[in-house]
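> here is the input, now give the coordinates:
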Amino acid sequence: MASCATAFLSHHCPCWPAKARTRTCLRKRSSVKAAVAAKQAQKTALQYRKLGDSDLEISEITLGTMTFGEQNTEEEAHEILSYAFESGINALDTSEAYPIPMRKETQGRTDLYIASWLKSQPREKIVLATKVCGYSERSSHLRENTKITRVDAANIRESVEKSLKRLGTDYIDLLQIHWPDRYVALFGEYCYDPSKWRPSVPFVEQLKAFQELIDEGKVRYIGVSNETSYGVMEFVHAAKVEGLPKIVSIQNNYSLLVRTHFEIDLVEVCHPQNHNIGLLAYSPLAGGALTGKYIDSTSEAARKGRLNLFPGYMERYNKSIAREATIKYIEVAKKHGLTPVQLALGFARDRPFVTSSIIGATSVDQLKEDIDAFLSTERPLPPELVADIEDVYKRYRDPTLF
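I've put the predicted structure just below:
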């Protein structure tokens, strides 16, 4: 009897009706097909992840918008935004400083272009992130009554009120500090210079200012950007001790060319079992350098690229050693049958500590290529490919700094 039951369960029992066996086999085939279809769909659709401790479910690609109003017209911005949204991207990243490069004549245009697009969109389905500028003596046009921007209560409130007005919305899903109020080594500076230390707004004071805006319903969650492990830990500690809102995200530079700073200790700090802070990785294509378009400086793509349109901007990506590293990564991509874009975006996508990669584009075609590369690359990248990436990394550790 036991053997008959076993056979019955395995669909081979001689006393089990043939029709019943056929129906079960068909169901099994159907479920297998459904599983295969589901797996295939997963490969061709963006995934969504929780951002840190928040209840924000964001797409694994976030649309960066800093070219809107400088390199892109309002119409082009709308086309890019619509294509992103239709492709499953639900997170947009902007800043009071945008577009970049920062100029008094263009400041805020990015938000205005987003606002005119938002009017026809379901606001609740879009995760809107923006940023308040950190300490700056060159951003006087951002504030009414001060020549220096700070991350204090007055500056934060003025920034948020103006951002809400420009964006045409009642609330911001994620408000980030664009760069710290205190001195930190930033944007290609390769080490901390103790002589540049200066007094800064206390972490508790910054969090209390954010708490007021959260209580008023103008901000849902807060995060940091261009931050260090020291800053993250101070914010987390201050929030815990004072009962203030905790940061849920960190937006830092991360790519094949810029890895070490985040991987050495911020990964530990932000780990879900430690402080659970999600990384929004910006410049996963290293300002476009990892596409390979700047290798031939005479090409049309290179001439039209941001690194050449704005002399001095992100020049660290065009240094000789960075170019050498880029060439090596392009060789790895070719060896494994990938484009440079597929390699760079596939790498960022697969890092377990990356919640979302911030990808900007100046055309729908460019954005389409980026999204397609993100989705078409094998998930996760094959071990032999990862090994080749690590071999290059061992020879060129963060080449933008040296």
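
> please make it C-alpha for all contacts and neighbour counts, starting now.
Noted.

> next, count neighbours for E331.
16 (other Cα atoms under 10 Å).

> how far does the helix or strand hosting it sit from its chain's centre?
Counting by DSSP states H and E, the element that carries E331 is helix 320-335. The chain centre lies 23 Å from the centre of helix 320-335; the measure is Cα atoms, centre = their mean, to the nearest Å.

> buried set for that helix?
321-323, 325-333 (16 or more other Cα atoms under 10 Å).

> ok, the residues you listed vs E212, which is closest?
A322 (43.9 Å; Cα to Cα).

> longest helix of the chain?
Taking DSSP state H as the criterion, the chain has its longest helix at helix 18-43.

> after that helix comes which helix or strand?
Counting by DSSP H and E, what follows helix 18-43 is strand 48-50.

> just checking, what packs against that next one?
strand 57-59 (3 or more Cα pairs under 8 Å, 6 or more residues apart in numbering; DSSP states H and E).

> what does the strand it packs on contact?
Contact partners of strand 57-59, identified using Cα atoms under 8 Å, 6 or more residues apart in numbering, comprise 46-51, 88-91, 127, 356.

> now for the residues you listed, which pair is the farthest apart?
Applying Cα to Cα across the contacts of strand 57-59, the maximum distance is between L51 and G88, 16.5 Å.

> so S356, which of the three states?
strand (DSSP: H, G, I helix; E, B strand; the rest coil).

> list the contacts for the closest residue to it other than its chain neighbours?
Among residues not flanking S356 along the chain, E60 sits closest, at 4.2 Å (Cα to Cα, 6 or more residues apart in numbering). Counting by Cα under 8 Å, 6+ apart, E60 touches 46-49, 89, 349, 355-357.

> please give the structure of this sequence too, so both can be compared:
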Amino acid sequence: MDMKPLGRTGIEVSDLCLGTMTFGTQTSEADAHRQLDMALAAGINFVDAAEMYPVNPMSKETVGRTEEILGNWSAANKARRDEYILATKHSGAGFMHARDGAAISAETIPVAIEGSLGRLQTECIDLYQFHWPNRGSYMFRQNWDYAPSGHNTNEVLENMQECLEALQQQVDKGNIRAFGLSNESAWGTAQWLRLAEQMGTPRVASVQNEYSLLCRHFDTDMAELSVHEDVGLMAFSPLGAGFLTGKYQGGAVPKGSRMDLVPTMGGRKYERVFGAVDAYLAVAERHGLDPVHMALAWCRTRPFMMSAIFGSTTVAQLEHILAGKDLRLSDEVLAEIGQAHRAHPMPF
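Presented below is the predicted three-dimensional model:
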């Protein structure tokens, strides 16, 4: 397992990260705890959560359950707390199941952090992330009609400043160690960096955006910013929400899968997606590679990649992923992946 720097914090994380968004719905607490044991044993030291988890489905009744499951494991394994880096997120504007949809602000940050600390049963969150910008985001297929308008620039920057001041207070209290973004743009990330330098407050250490063979928005402006500013990508959905496993090809919808629970796949389900998946499956087959292992190994080759966050609904899925954790792709495979991308650019 390769270790990567978490921004400029001095913290190091494994370049594979255990995602937990199914813990409490599709994944039982017993299986979730077993996955945590397995991931740590395999050399993964990075666990990502959010106060709004679990999802698939998401409901008011289950919000916070994932953090509670992680907290119960932590309480039973107190001596192991220094073995892993724990990340979670503050839900922002519009998420009605937390603080009635209030935006991220100096008022909500301490409340949200105290809630997460309690559920996680820990004294400190290693990486605290803002789940999405108050001003909106082009992520989650909103890029098709997203317009960066309707917000007063000065008000946006003033909110960023007050949030950074509130984060500094949490660092001073020992409640958090580092600060990260999620579903952010190049402009937004640059402003957080500029203001933090100007104010002497926590610097953005990471950005968690969607990234996979099927979703490569990060490859342009965000990639350049990431590399030059040491803001590593935490890639969510590196398996294309499961499409890249091949399990949805030919009209298949496995019982209990994400597509079974969310038929639109969060707006990802388009006819041209299946053609792109076929192209990547063909590359894997020609080279005798497992497509899951190939997709994750490819993500880990990217120069801006800090850690690829994978989710495992079952223990068997985690065992499958861990079996490919040491795979390195040849130049020939990488070249063929590039050809497939040119033939099937941005299928969703």
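
> so after superposing, what's the score?
Aligned and superposed, the two chains score 0.94 in TM-score terms (TM-score structural alignment, normalised by the length of structure 2); 341 aligned residues with a Cα RMSD of 1.5 Å.

> hmm, F304 and K4 of structure 2 touching each other?
No. When contacts are counted by Cα atoms under 8 Å, K4 of structure 2 is not listed as touching F304 (10.3 Å).

> neighbour count winner among these two?
F304 (22 against 17).

> in structure 1, what residue corresponds to that one?
By TM-score structural alignment, F304 of structure 2 lines up with F353 in structure 1.

> check E285 of structure 2 too.
Using TM-score structural alignment, E285 of structure 2 lines up with K334 in structure 1.

> and L174 of structure 1, how many neighbours?
L174 of structure 1, neighbours per other Cα under 10 Å, totals 24.

> so what's the aligned residue in structure 2 for it up against?
Using TM-score structural alignment, the partner of L174 of structure 1 in structure 2 is L127. The neighbours of L127 of structure 2, taking Cα under 8 Å, 6+ apart as the test, are 85-88, 176-180.

> could I get those residues in CSV, plus columns for neighbour count and distance to L289 of structure 2?
Shown next, in CSV, are the contacts of L127 of structure 2 (neighbours: other Cα atoms under 10 Å; distance: Cα to Cα, whole Å):
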residue, neighbour count, distance to L289 of structure 2
I85, 19, 30
L86, 21, 31
A87, 22, 31
T88, 25, 33
I176, 21, 40
R177, 19, 39
A178, 25, 37
F179, 27, 37
G180, 27, 34
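
> which contacts among the residues you listed does structure 1 share?
For the contacts of L127 of structure 2, the subset whose aligned partners also touch in structure 1 (both residues aligned by TM-score structural alignment, their matches' Cα atoms under 8 Å) is 85-88, 176-180.

> so how far is C124 of structure 2 from the residue lying farthest from the centre of structure 2?
Note on structure 2: the largest separation between a C-alpha and the mean C-alpha position, by Cα atoms, centre = their mean, falls on R286 (30.2 Å). Separation of R286 of structure 2 from C124 of structure 2 (Cα to Cα, to the nearest Å): 47 Å.

> check L329 of structure 2 too.
37 Å.

> can you map out the helices along structure 2?
Using DSSP H, helices in structure 2 cover 29-41, 65-76, 108-120, 153-173, 186-199, 221-229, 258-261, 271-286, 291-299, 315-322, 331-343.

> I'd like these laid out as a markdown table, including distance to N134 of structure 2.
Shown next, in a markdown table, are those (distance: least, Cα to Cα, whole Å):
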| stretch | distance to N134 of structure 2 |
| --- | --- |
| helix 29-41 | 31 |
| helix 65-76 | 23 |
| helix 108-120 | 12 |
| helix 153-173 | 8 |
| helix 186-199 | 11 |
| helix 221-229 | 19 |
| helix 258-261 | 27 |
| helix 271-286 | 30 |
| helix 291-299 | 28 |
| helix 315-322 | 34 |
| helix 331-343 | 32 |
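
> M52 of structure 2 is nearest to which of these?
helix 65-76 (8.3 Å).

> T122 of structure 2 and N72 touch, don't they?
No. Shown here, T122 of structure 2 and N72 do not form a contact pair, counting by Cα under 8 Å, at 10.1 Å.

> aligned partner of S74 of structure 2 in structure 1?
In structure 1, S74 of structure 2 lands on L118 (TM-score structural alignment).

> show me the contacts for the alignment partner in structure 2 of G88 of structure 1.
Per TM-score structural alignment, the equivalent position to G88 of structure 1 in structure 2 is G43. The contact partners of G43 of structure 2, by Cα under 8 Å, 6+ apart, come to 1, 14.

> any idea how far A297 of structure 2 is from G43 of structure 2?
16 Å.

> and if you look at S137 of structure 2?
28 Å.

> and the match of S74 of structure 2, how far from G168 of structure 1?
8 Å.

> repeat that for A115 of structure 1.
Distance from A115 of structure 1 to G168 of structure 1, by Cα to Cα: 5 Å.

> whichever residue in structure 2 pairs up with S140 of structure 1: how many residues sit nearby?
Aligned counterpart of S140 of structure 1 in structure 2: M96 (TM-score structural alignment). Neighbourhood size, M96 of structure 2 [other Cα under 10 Å]: 12.

> list the contacts for the nearest residue to M96 of structure 2 once chain neighbours are set aside?
Distance criterion Cα to Cα, 6+ apart; nearest residue to M96 of structure 2, sequence neighbours excluded, is A102 at 7.7 Å. Shown in contact with A102 of structure 2 (Cα under 8 Å, 6+ apart): 92-96, 108.

> aligned to A102 of structure 2, what sits in structure 1?
In structure 1, A102 of structure 2 lands on T149 (TM-score structural alignment).

> check A196 of structure 2 too.
For A196 of structure 2, the residue aligned by TM-score structural alignment is A239.

> which ones are touching its match?
204, 207, 245-246.

> let's see 7 Å
A239 of structure 1 makes contact with 245-246 under the criterion Cα atoms under 7 Å, 6 or more residues apart in numbering.

> distance of it from V386 of structure 1?
In terms of Cα to Cα, A239 of structure 1 sits 38 Å off from V386 of structure 1.

> likewise for L345 of structure 1?
In terms of Cα to Cα, L345 of structure 1 sits 13 Å off from V386 of structure 1.

> and for S136 of structure 1?
From S136 of structure 1 to V386 of structure 1 the distance is 40 Å (Cα to Cα).

> between L345 and V386 of structure 1, who's got more neighbours?
It is L345, of L345 of structure 1 and V386, that has more neighbours when counted by other Cα under 10 Å, with 26 against 14.

> that older thread, looking at A115 and G168 of structure 1, which is more packed in?
Neighbours per residue, other Cα under 10 Å: of A115 of structure 1 and G168, the larger number sits with A115, 19 against 16.
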